[in-house]
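In: Next input, structure requested:
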Amino acid sequence: MPGSPSWAPAASTREYGRYSDMRTRNGAGHSSLHAAVTALLDLSELTADPRVLAGAVAAKFKDLVQVDRCAVFLRSAADEYRVGSWAGRRDYTSHLRGMVNGHDPFTREILERREPVVIRDSRTDPRVAQHLETTLRCDVRSMVGVPVVFGGQPSAIVYLDDEGTPTRFSDVQLDTAQEFAALCGLLLGRRREDTRSASRPPADSPRNLELATENLGRLAQRGATLGEFASAVAATLHRPVAILDSAWREVATARPPQGLRRPVGRLSDPLVRAHPRVAEALRHVATGETRTLPPLPPVGLDLRCLITPIPLGASPWGQIVVHEAGRPFDEFDRQIAGNAALRIGLSLSTAHLVATTPAELREALVGDLLCGRVANDTLDRRLEIAGIADGPHLVGVFSTLSSKTAADQGRRILDRLAPDGSALSTEIDGQLVGLIPLPPGATDGADTVEDLRGAVDAHTRRGADGEPSVIGVSSPVTGLRHIAKAYREARHVVGTLRRFANPRLPRVVTAGDIGGGLMFVSSADPADMETLVQEQLGELRNTRHARLLATLRTFLRTGTVIRCGHVLGVHENTVRYRLAKIEELTGLSVVGNPDAQMRASLALLVLRLRGDCEWHDPAA
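Out: The predicted structure is shown next:
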C-alpha cells in the first residue's frame, strides 16, 4: 500500500492465510451489527458518560468480531490516545493505564490508513517495539487496531486480540470491525462534547484555581506538614502525589479518597532515576524547571509524572511529583503543582529564617537539636522538612588534643562512615559534631562505633593532614528528642581526652569506655585527681605490684571472686589472697564494699587516662 513502511503487511489480510498455526474466526452478520448499534443507541439515551458508552462499545466489539479481549483508547484534546474501557475475561488494563498512544508506529499507521491494521506477532514486530514490556505483561500475541472516525477525525482506537494466542484474523472479521467502528464513530462523536470528566470542575475555571491556591496558602501560613500539603494536592487534582527531598527520599505521599490504588512507580528508587530518559528530565528539574516524564513500564513507571521543583533559595529543596491517573494532564494540574511547590518552599523557609538552602536547613536543625532548642511539639515537622529520619543515634564530637580544629578531618571521616549522607554534622564552638544513625535493630551502637574506628584508621592510612583528630562518642539514645543529652555526654568525653592529652589513648573513645567516672575526670582539679590516686592505690602503682593491680582491675570489672578467678585463669583462693594483699598495701577492702570499689575504680580510671596502665584490661 502506498505510504506504508517496507516491513508493513499488505492491506489485504489474505496474506495471513499461510500461517496455518493461527486460529481463524468468522465475523458477525449485518443483522448482528444492526442489533448492536440499536443497543448502543438505547444506552446513549440513558447516559452521556463517554466511559460507560466506551465500555459498551468494547463489549459489542468483542462479541461481534469474536475475540477474547477488546480495549478502547479515547482521544484527548492533546491528540493522545489513552485507555478508556475494556472487555474480556478479566481486567488487563492495569498495565495499559500509562500508555500514551498516538505517536508510535503502529498507531500512526492506523490513523494514516483509516482502516484495520494487523500485528501478527507483537513480540517481534518493530511497530510495537516501544510497548514490548506492556504487551508481554498483557500476554498479547496477535492483535488488530481499528480506528473509530467521526467527521473525518479519529475519536478512538480499538485494539482487539485473543489472550496469549496467535490469531489469523479473517477478512470477515476485519470487515465487521471496520463497519462497526464507522457506526460507533457516529455514536461517540455525537457525545464528544460530554467527554469532560465530572470528577472536578473544568480546569479553566479561575474560581477553582483561586480556591485551591487559597487553601494551599492557609496551609503554608499555619506551618502544615508535608503530608498535609500532599493530601491537599491529591484531593484537588484527584491524582496520587509524592513529595521528595533533594536526596530523592520520599517524605510524604497521598492519594485521592476515590482513586487509583495500585503502585504508581517511585522516583525514590535509584534504579528508576538511572534510566537515561529519567536522568535527562531530572537534570532539568535540578535547575528549577518543571518536567513531565513519559510512562516507562520497564522500570516500574506505568503512569506519566509531572515533576515540579520546590524552591528554597538558590537550589530546589526537593520536588512534588503528581502521577497521571485517569484524565490527561492539563494546565490546571501544572498551575496547582506549581502553586503547591511555591507554598511548600515558603513554609520551609519560615521553619528556620536563616536557612536558604536544603543543606543549611538540615544543619540549622542539627544545631538546634544538639543545643536543645527544638520543642517536642514542633520536632516532627522540622524533621520531616529537613528530611532527617528519627531513631537511635550516637553523637560524636571531633577535636584534637590541642586547640586546633578537626572539622575537615571529621567531615571526611563521616563521609567514609556513611557514604549515603545519613550522618549529619554541624560546627559548634569550633568543634565538629556529628549525628550518627544506628542501623535498624541496633541498640547498643557497638558495631557502629567499630565502623567509626575503622573509618578513622582508613583515613589515617591515607595520610591525613594536620594533627590527628580524637573523637568523643556518646552512649546511644533512642530518638532525636534525647540528642542534646547525648551531645553533652560526648562533649565531656572529648573534653576529658583533651585534659589528659595522652597521645597513646585510642582515637575514638566512648562514654561507655570511661564509665560512671566521666563527670569526675572531665571536671575535677588535676591535683585532686593525683591525690585520689595516691591515697587509694599507693604502692600498687609500683611495677612490682603489676599483678595485684591487674587483679584489682579485673575484680572491679567482673564483680565476684569466682568470675575474677575464671577470667584470670587462677583459683578463687588465689584471688582472695591477692585482694587481701591489696588491702594490706592500700587499706582498700573491695570485697562487699561498694564505697571502696567506687574509689578504686575512679583511681584506676585516672591511671588509664594518664597512660600509667593499659587502656583496655588485658584480661578482658
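
In: switch to C-alpha atoms for all contacts and neighbour counts from now on
Out: Will do.

In: Give the buried residues for stretch 146-156.
Out: Val146, Pro147, Val148, Val149, Phe150, Pro154, Ser155, Ala156 (16 or more other C-alpha atoms under 10 Å).

In: Out of those, which comes closest to Leu548?
Out: Using C-alpha to C-alpha, Ala156 is the member of these that lies nearest Leu548, at 94.5 Å.

In: how close does the closest one sit to Asn593?
Out: Counting by C-alpha to C-alpha, to the nearest Å, the gap from Ala156 to Asn593 is 92 Å.

In: Ok, Pro105 next?
Out: 90 Å.

In: Counting neighbours, go ahead and name the busier of these two.
Out: Comparing Pro105 with Asn593 by other C-alpha atoms under 10 Å, the one with more neighbours is Pro105, at 16 against 10.

In: hmm, who's touching the host helix or strand of Thr551?
Out: Secondary structure assignment for Thr551, by DSSP states H and E: helix 546-558. Applying C-alpha atoms under 8 Å, 6 or more residues apart in numbering, the contact partners of helix 546-558 are 540-541, 561, 563-564, 567-568, 575, 578-579, 581-582, 597, 601, 604, 617, 619-620.

In: Buried only: go through the residues you listed for me.
Out: If we count by 16+ other C-alpha under 10 Å, the contacts of helix 546-558 have these buried: 540-541, 561, 563-564, 568, 575, 578-579, 582, 597, 601, 604.

In: Sequence B follows; please return its structure for comparison with A:
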Amino acid sequence: MDPTLDTAEKHRPDSYEQLTNRYELLLGQHQIELRLADRLGSGCEFPEMFAAIAESSDLPMWVFDTRGPVVLRSGDRELDQPDIASICADARAGQLGNRFVIAPAPNGVARRFLVRRLEGSSADDSIGWLVMGEIGRSFRKLDQFLVDRGAVYLARHCTLHHAMHRSIADLTQGFVERLLRRGEHGESTVEDARRIGIAPDSTCIVVAIDDSALSRGIGDIDSLISSLSKLIAGQVFGARTPRGPVLIVDLGAAERIEDSRLIEEVCRGLNSALPDSGVQCGVSSAVEVDAITEGYDEALEVVACLERFTADHTRVVSVRDLGPARILVANGNIAAIRRYVEHTLGPLWSEQGDSDMETLMNTLAQFSRVGHSIRRTAAAMSVHENTVRQRLARVRRLTGLDMLNDPFAQLSVHTALAIIALRNRAHPLWDTRARGLLSRGRVRQKAVEIG
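Out: Just a heads-up that it's a prediction; the model follows:
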C-alpha cells in the first residue's frame, strides 16, 4: 500500500485524557479572560487589576517599572524578588516577547521566570514588565497564557486611564476658563464651579502665573497641580490661558478668620512647587465662589506689579502682601512711587543712614508683620517690649509717623515697605525667614532700582 495513503495514524482520535486536558486548558483560559475583562471594565485602579491577575495563579508575580524598581508584588510571602536587569537584559533591546528566562535569584538558586513587556501606546513604548517566578511548582501552559494576557490587560489599563485622565483634565480646564470669564456664557459661576467639584460655600484662592521668561514655560500644568496638591490642604484646578497659567485652589468651607493662614499656606506651597527662577506669581485674596473672577483680576494686578520691577528669581506675592500698594504700583509713575517711599520713610530711607537706621527699618517691618503688636514684635526680635517702644518713638521723632496710634501712619509704612520688598523672594512683612531683609545696604539698592 502506498504509505502516503495510510492516514490512520495521523488522524487517530485524541484520547479521552487529551481531550479532557485540552478542555480544561481552554476553560481556564476562558475564565481568566472573563475575570480580567470584567475587572478592567469595572474602572478599577492599577493595583486591583494586578490583583485580579495574581489571584489566577499560585505562583509569585511582580510588576517592575522600566527603571527596575518593583511596583507591585503578589501574595503575602516575603520572597526575594528577581533582578529585573539580569533577566531582561535582552528585552531592553526589544528582543524579548514572552518566553522562559533562567536567572539566578538573590539567594543564589537559579530559577525560571516568565517575563512579558507591558507595551504602551506604541510598540516602542514600554511601561514596565510583568514577571512570574517558577517557585513551589513547575510552570504550566495556563501560566504562560496568564502572563501573556495579564500583560495585555495591564497595558490597556494604563492606556485607558491615561486617556480618561487626559479627557477629564481637558474638561476641567474648559470649566476653569469659563469660571475666569464669567458672564460670557450666560451661566453662573457657582454652576460652573459645581461641575468641577467646587462646592457653593467653598473658599477659593486664584493664582495667576507669568512664565513667559522661561523658554518652555513651567511645562505641563497638570504636573504643577499634582505637586501643589501634595503641599496644601485643598483641591487644585488649573488652565493655561492666553495670559499664562491660572490655578484655582478650593480650600473648602472656611471661616474668614482663617484667610491669612490659608493664603500663607498657598504661597508656601507655590514657592516649593515652582522653579527657582523665571516665574512671577500673583495670589489673590480668599474669595467666595461667585467672586472667582474678581480674585483672578486681583492676581493679575499683582503680576502687573511684579512686572514693573524685573527680577530673575521666582517671586510669589499675594494681594495681602501688597495691600493698597498694588493699586499704586500697578498704575503709578515709577518716579512718583519712589518719591512716595522717600517721603513716607524720610531719613530711614537715606543712603546716609547707619546701623541704627537699619535696626529701625527692621523693627518697622516686624511691627507691621505681626499686626502692630508690641508684644509680638518684641518676641519676634528677641528684645524687651520697652526696646520696641523706644525704637518706635525714635521713628516718630525722625519721620513724624505715630506707629502706635495713627492708622494712617501704619497704612503708609505698610505700603512703603511692600514697595521696597516687591523684588524680594520672601516678603519681610509676612515671612519670618525674611527677618533682616530690609538692611541698609538692601534699602539703598532698592532705592537705586526703583529710581
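
In: I figured Gln81 of structure 2 hits Ala105, correct?
Out: Yes. Under the criterion of C-alpha atoms under 8 Å, Gln81 of structure 2 makes contact with Ala105 at 7.4 Å.

In: helices or strands up against the host helix or strand of Glu583 of structure 1?
Out: Per DSSP H and E: Glu583 of structure 1 is located in helix 572-586. Helix 572-586 of structure 1 makes packing contacts with helix 526-537, helix 546-558, helix 561-568 when contacts are defined by 3 or more C-alpha pairs under 8 Å, 6 or more residues apart in numbering; DSSP states H and E.

In: The same query, at a cut-off of 6 Å, please.
Out: helix 561-568 (3 or more C-alpha pairs under 6 Å, 6 or more residues apart in numbering; DSSP states H and E).

In: Now the helix it packs on on structure 2. Mean distance?
Out: Aligned to structure 2 and superposed, helix 561-568 of structure 1 gives a mean residue distance of 5.9 Å (mean C-alpha distance after the TM-score superposition for structure 1).

In: which one of the buried ones among the contacts of helix 546-558 of structure 1 is nearest Leu237 of structure 1?
Out: Among those, Ser601 lies closest to Leu237 of structure 1 (C-alpha to C-alpha), at 67.1 Å.

In: Going by residue numbers, what spans are strands in the stretch 101-250 of structure 2?
Out: All strands of the stretch 101-250 of structure 2, identified by DSSP state E, counting those that start in this stretch, fall at 110-119, 126-133, 203-210, 235-241, 244-250.

In: among those strands, which is the most enclosed?
Out: Of all those, strand 203-210 has the most neighbours on average by mean count of other C-alpha atoms under 10 Å, namely a mean of 27.

In: Identify the residues contacting the counterpart of Ala234 of structure 1 in structure 2.
Out: Correspondence of Ala234 of structure 1 to structure 2, assessed by TM-score structural alignment: Ala54. By C-alpha atoms under 6 Å, 6 or more residues apart in numbering, Ala54 of structure 2 lies in contact with Ser74.

In: Now render the strands of the stretch 101-250 of structure 2 as a markdown table, adding distance to Val329 of structure 2.
Out: What follows is the strands of the stretch 101-250 of structure 2, written out as a markdown table (distance: least, C-alpha to C-alpha, whole Å):
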| stretch | distance to Val329 of structure 2 |
| --- | --- |
| strand 110-119 | 55 |
| strand 126-133 | 51 |
| strand 203-210 | 17 |
| strand 235-241 | 24 |
| strand 244-250 | 21 |
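
In: Ile334 of structure 2 is nearest to which of those?
Out: So among the strands of the stretch 101-250 of structure 2, strand 203-210 is nearest, using C-alpha to C-alpha, at 21.2 Å.

In: can you give me the helices in the stretch 101-250 of structure 1?
Out: 105-113, 132-137, 171-190, 206-221, 226-237 (DSSP state H, counting those that start in this stretch).
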